[in-house]
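no sequence on this one, just coordinates:
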């Protein structure tokens, strides 16, 4: 079942935070050794409910202590949709993540109305450009200019840039020419069990 189908259901029934906690515990328990060796880093997308959970960091710290997984091998991805639900809670979450040397990414950047406010208030490591600007980049001058602008801003802030929804070779080539060093999409890799990758 694609995440786009089951995550909205989990949010609607108020169990998204429990789901996020289960994912974090399961992933760190199974792959703590690979994280400790530096062979793997894990990134977690967080729901709005989880970002607003005041006990989240107590939970994460306890799981890290149990599994021995290093904070530096863990990253969290925050979408504007999740952050806008409770901006102050999201800001506090990012601050605590940075204190622990966890990486933080702004996911789907540019898709909402307040993206640049997040750059002002959230000290993130990575900006992930929303796929809506990527998928037609070879045909749309507007999309190219947006991607160039976001890439320039990200570089000036010392952030990595990821292009999302890369599905065509010419899209990948154009992003590379534009200085987008990282990518995500079916052209590069389709979802599959982690055991097949590591």
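Arrived safely. Worth saying up front: this structure is predicted, and the values here are computed from it rather than measured.

please count neighbours and contacts with C-alpha atoms only from this point.
Fine.

helix/strand/coil for the residue positioned nearest the centre of the chain?
In the chain, the residue lying closest to the centroid (Cα atoms, centre = their mean) is residue 77, at 2.7 Å. When classified by DSSP: H, G, I helix; E, B strand; the rest coil, residue 77 comes out as strand.

I'd assumed residue 47 was in contact with it.
No - Residue 77 is beyond contact range of residue 47, at 9.5 Å (criterion: Cα atoms under 8 Å).

ranges for the strands of the protein?
Applying DSSP state E to the chain gives strands spanning 42-45, 74-79, 103-109, 126-129, 160-163, 182-183.

so which elements touch the fourth one?
The helices and strands touching strand 126-129, judged by 3 or more Cα pairs under 8 Å, 6 or more residues apart in numbering; DSSP states H and E, are strand 103-109, helix 141-156, strand 160-163.

so which elements touch the longest one?
By that I understand helix 141-156. strand 126-129, helix 131-134, strand 160-163.

another one to put next to it:
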């Protein structure tokens, strides 16, 4: 049944400039990757969510996901640190998810596969993000056991009007379910797209039609400001 209940949040990082304006990831993540700073960003995010704000998040009862970069998937020290945080955090691990992309795992296949298996064994959920955007997406399903497949927004935006996009979304959804994974459609921005996805059977939707980004502090009803922002997913 279509409940329309917000069931998950994806926590995304933003920068704040000297005027207090938000800087989107497209503006600073490429620079961070170029200068080898992604591990510092990843570590700040997991520390912020799983340690410093853990009590608030635990009390709020939300389920959420965090993105892991290619550097994180290939760095043993970061992985050890994250596993220790997960062992110590009061947040139930069943509420914690991680998202990885094809571009992040392409050069870290062995390390990423082992790390994903460890996270899932601990009780966390793992999603393969931006699925379908790369040429080898389906091949990765042979190497990874995952809980969610996030259908790339480039196929979702025009699923109501473009027959090719519709067939691709239907195919990804069918393959995911046959493999025991649930599907998430990104960039759901209007009612007609949401209705088409419901008819296909997509499990979760994410986008401005579902919910606008908001500060994590606001979500947790806390006073302290933060630059981390969640976007809502709605349960089908």
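Cool, got the structure. Keep in mind the model is a prediction, meaning the values are calculated, not measured.

sorry, back to before: how about the helices and strands packed on strand 126-129 of the first structure in TSV, adding mean neighbour count and distance to residue 41 of the first structure?
Formatted as TSV, those follow (neighbours: other Cα atoms under 10 Å; distance: least, Cα to Cα, whole Å):
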stretch	mean neighbour count	distance to residue 41 of the first structure
strand 103-109	24	10
helix 141-156	16	22
strand 160-163	23	15
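
using CSV, lay out those together with distance to residue 85 of the first structure.
What follows is these, written out as CSV (distance: least, Cα to Cα, whole Å):
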stretch, distance to residue 85 of the first structure
strand 103-109, 15
helix 141-156, 24
strand 160-163, 24
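
out of those, which is closest to residue 130 of the first structure?
strand 103-109 (3.9 Å; Cα to Cα).

how big's the offset between the closest one and the second structure?
Superposed on the second structure, strand 103-109 of the first structure shows a mean distance to its aligned partners of 0.3 Å (mean Cα distance after the TM-score superposition for the first structure).

which residues of the second structure does that strand align to?
Across the second structure, the stretch matching strand 103-109 of the first structure (TM-score structural alignment) is residues 125-131.

what residues does that stretch touch?
94, 96-102, 116, 119-120, 137, 146-153 (Cα atoms under 8 Å, 6 or more residues apart in numbering).

returning to what we had before: reformat the helices and strands packed on helix 141-156 of the first structure into JSON lines and put distance to residue 89 of the first structure next to each item.
Converted to JSON lines, these look like this (distance: least, Cα to Cα, whole Å):
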{"stretch": "strand 126-129", "distance to residue 89 of the first structure": "19"}
{"stretch": "helix 131-134", "distance to residue 89 of the first structure": "26"}
{"stretch": "strand 160-163", "distance to residue 89 of the first structure": "24"}
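
which of those sits closest to residue 145 of the first structure?
Across these, residue 145 of the first structure has its closest neighbour in helix 131-134 (9.6 Å, Cα to Cα).
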